[in-house]
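The amino acid sequence is not available; the structure is as follows:
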């Protein structure tokens, strides 16, 4: 290797060292203080409610009952294609990574005998009502922290309602719609 390459590598290392030391020195010499009040004051009319933060996540899913009235099981079947990688939907279908979902609406949680459900999901107990499915599909990890289901959730209300309408149709006698 020639002496020129050594000079180039030495210059790059020296520049990095100087940048690092300058950053360290600036943190030691300059101490920032938090402001007591905002520098920019925005006047709002008295009694006006503060605007909702557009970036904030909603507190939870919208109520599902009004959405189910207009929900299309055909659209739900399209949404369910993302679920087909882990679940089967036909009557008596085999379990995959997740359980078969035929007859899940109104059925007990842990409805497939012999399937290894996560303890987190089994602790929620009860039946898969429309509201319970809505909450679970919105945020599975929030609904049952520690669940084996890795799906992030279905945030669009219309898609969630369509999927639940499709799941409702997968039964010998579908559950009545909620009032």
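Good, I have the coordinates. Remember, it's a predicted structure, so these values are computed and weren't measured experimentally.

Only C-alpha atoms from now on, for both contacts and neighbour counts.
Noted.

and the residue nearest to residue 148 when sequence neighbours are not counted, what does it touch?
For residue 148, ignoring the flanking residues on the chain, the nearest one in space by CA to CA, 6 or more residues apart in numbering is residue 118 at 5.7 Å. Residues counted as contacts of residue 118 (CA atoms under 8 Å, 6 or more residues apart in numbering) are 146-148.

Can I get those residues in CSV including secondary structure and neighbour count?
Output for the contacts of residue 118, formatted as CSV (DSSP: H, G, I helix; E, B strand; the rest coil; neighbours: other CA atoms under 10 Å):
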residue, secondary structure, neighbour count
146, coil, 14
147, coil, 17
148, coil, 17
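
need the residues you listed in a markdown table with distance to residue 82, can you?
Listed next are the contacts of residue 118 as a markdown table, based on distance: CA to CA, whole Å:
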| residue | distance to residue 82 |
| --- | --- |
| 146 | 21 |
| 147 | 18 |
| 148 | 17 |
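
alright, now check it against this:
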């Protein structure tokens, strides 16, 4: 019985960790306001100081049309994809992931904020429609 309780507790803990790692898109929309001066998402999103972010989760680095990426991003990003792990690291400390990149933002220190923003961005298809 004790072993069964331990297994059930471990499973519950794993589900809780997985749920928190996935983030909350509604909260992410609020956190994304910090990004909105330079980035846009949605059907009418256009490139600003930074590229529009429709479909960014799962997209190859440096592939938004009509956006001039930094040489550093293009060199480091060849063959790389913006998966959740990479996005989280980039959102935490952009200059650590792409030294010499254009992103001037200091980063989102809270893991929860990063997970929430990624969940928010993951809702958008490349054309700006929501999934």
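Done, it's in. Worth saying up front: this structure is predicted, and the values here are computed from it rather than measured.

related to what we said a few turns ago, please pull up the equivalent of the residue nearest to residue 148 of the first structure in the second structure.
Aligned by TM-score structural alignment, residue 118 of the first structure pairs with residue 70 of the second structure.

how near is that match to residue 53 of the second structure?
Separation of residue 70 of the second structure from residue 53 of the second structure (CA to CA, to the nearest Å): 16 Å.

One more: residue 111 of the second structure?
Per CA to CA, residue 111 of the second structure is found 20 Å from residue 53 of the second structure.

Settle it for me: which of those two has more neighbours?
More neighbours surround residue 53 than the other of residue 111 of the second structure and residue 53, with 22 against 15 (other CA atoms under 10 Å).

what does that one align to in the first structure?
With TM-score structural alignment as the criterion, residue 53 of the second structure pairs with residue 101.

check which helix or strand covers the spatially most central residue of the second structure.
Closest to where the C-alpha atoms of the second structure average out (CA atoms, centre = their mean) is residue 118, at 3.6 Å. Per DSSP states H and E, residue 118 of the second structure falls inside helix 111-122.

residues in the first structure matched by that helix, start to end?
Using TM-score structural alignment, the residues of the first structure aligned to helix 111-122 of the second structure are 157-168.

Longest helix of the second structure, counting residues only.
Counting residues, the longest helix found in the second structure (DSSP state H) is helix 2-22.

Next: the first structure.
Longest helix of the first structure, by residue count under DSSP H: helix 3-29.

give me the stretch of the second structure that that helix matches.
Helix 3-29 of the first structure corresponds to no residues in the second structure, going by TM-score structural alignment.

Show me which positions of that helix end up buried.
Residues of helix 3-29 of the first structure include none that count as buried (16 or more other CA atoms under 10 Å).

can you check stretch 138-148 of the first structure too?
Neighbour counts over stretch 138-148 of the first structure (16+ other CA under 10 Å) mark 138-141, 143-144, 147-148 as buried.

what about that stretch, start to end distance?
Separation of the first and last residues of stretch 138-148 of the first structure by CA to CA is 16 Å.

tell me, it lands on which residues of the second structure?
Aligning stretch 138-148 of the first structure against the second structure (TM-score structural alignment) gives residues 92-102.

what's next to that stretch, contact-wise?
Contacts to stretch 92-102 of the second structure, defined as CA under 8 Å, 6+ apart, come from residues 69-73, 76, 89-90, 103, 105-111, 114.

how about a cut-off of 6 Å?
Under the contact criterion CA atoms under 6 Å, 6 or more residues apart in numbering, stretch 92-102 of the second structure has outside partners 70, 72-73, 90, 107-109.

Give me the subset of those that lies in helices.
Those of these lying in helices (DSSP H): 72-73, 90.

Which of those ranks first by neighbour count?
Neighbour tally across those (other CA under 10 Å): the maximum, 19 neighbours, falls on residue 90.

So which bits of the helix holding residue 118 of the second structure are buried?
For helix 111-122 of the second structure, a neighbour-count test (16+ other CA under 10 Å) marks 112-122 as buried.

gap between stretch 149-168 of the first structure and the chain center?
11 Å (CA atoms, centre = their mean, to the nearest Å).

same thing with stretch 94-109 of the first structure?
Distance, centroid of stretch 94-109 of the first structure to centroid of chain: 21 Å (CA atoms, centre = their mean).

now stretch 17-37 of the second structure
With CA atoms, centre = their mean, you get 9 Å for stretch 17-37 of the second structure.

Cheers, nothing more for now.
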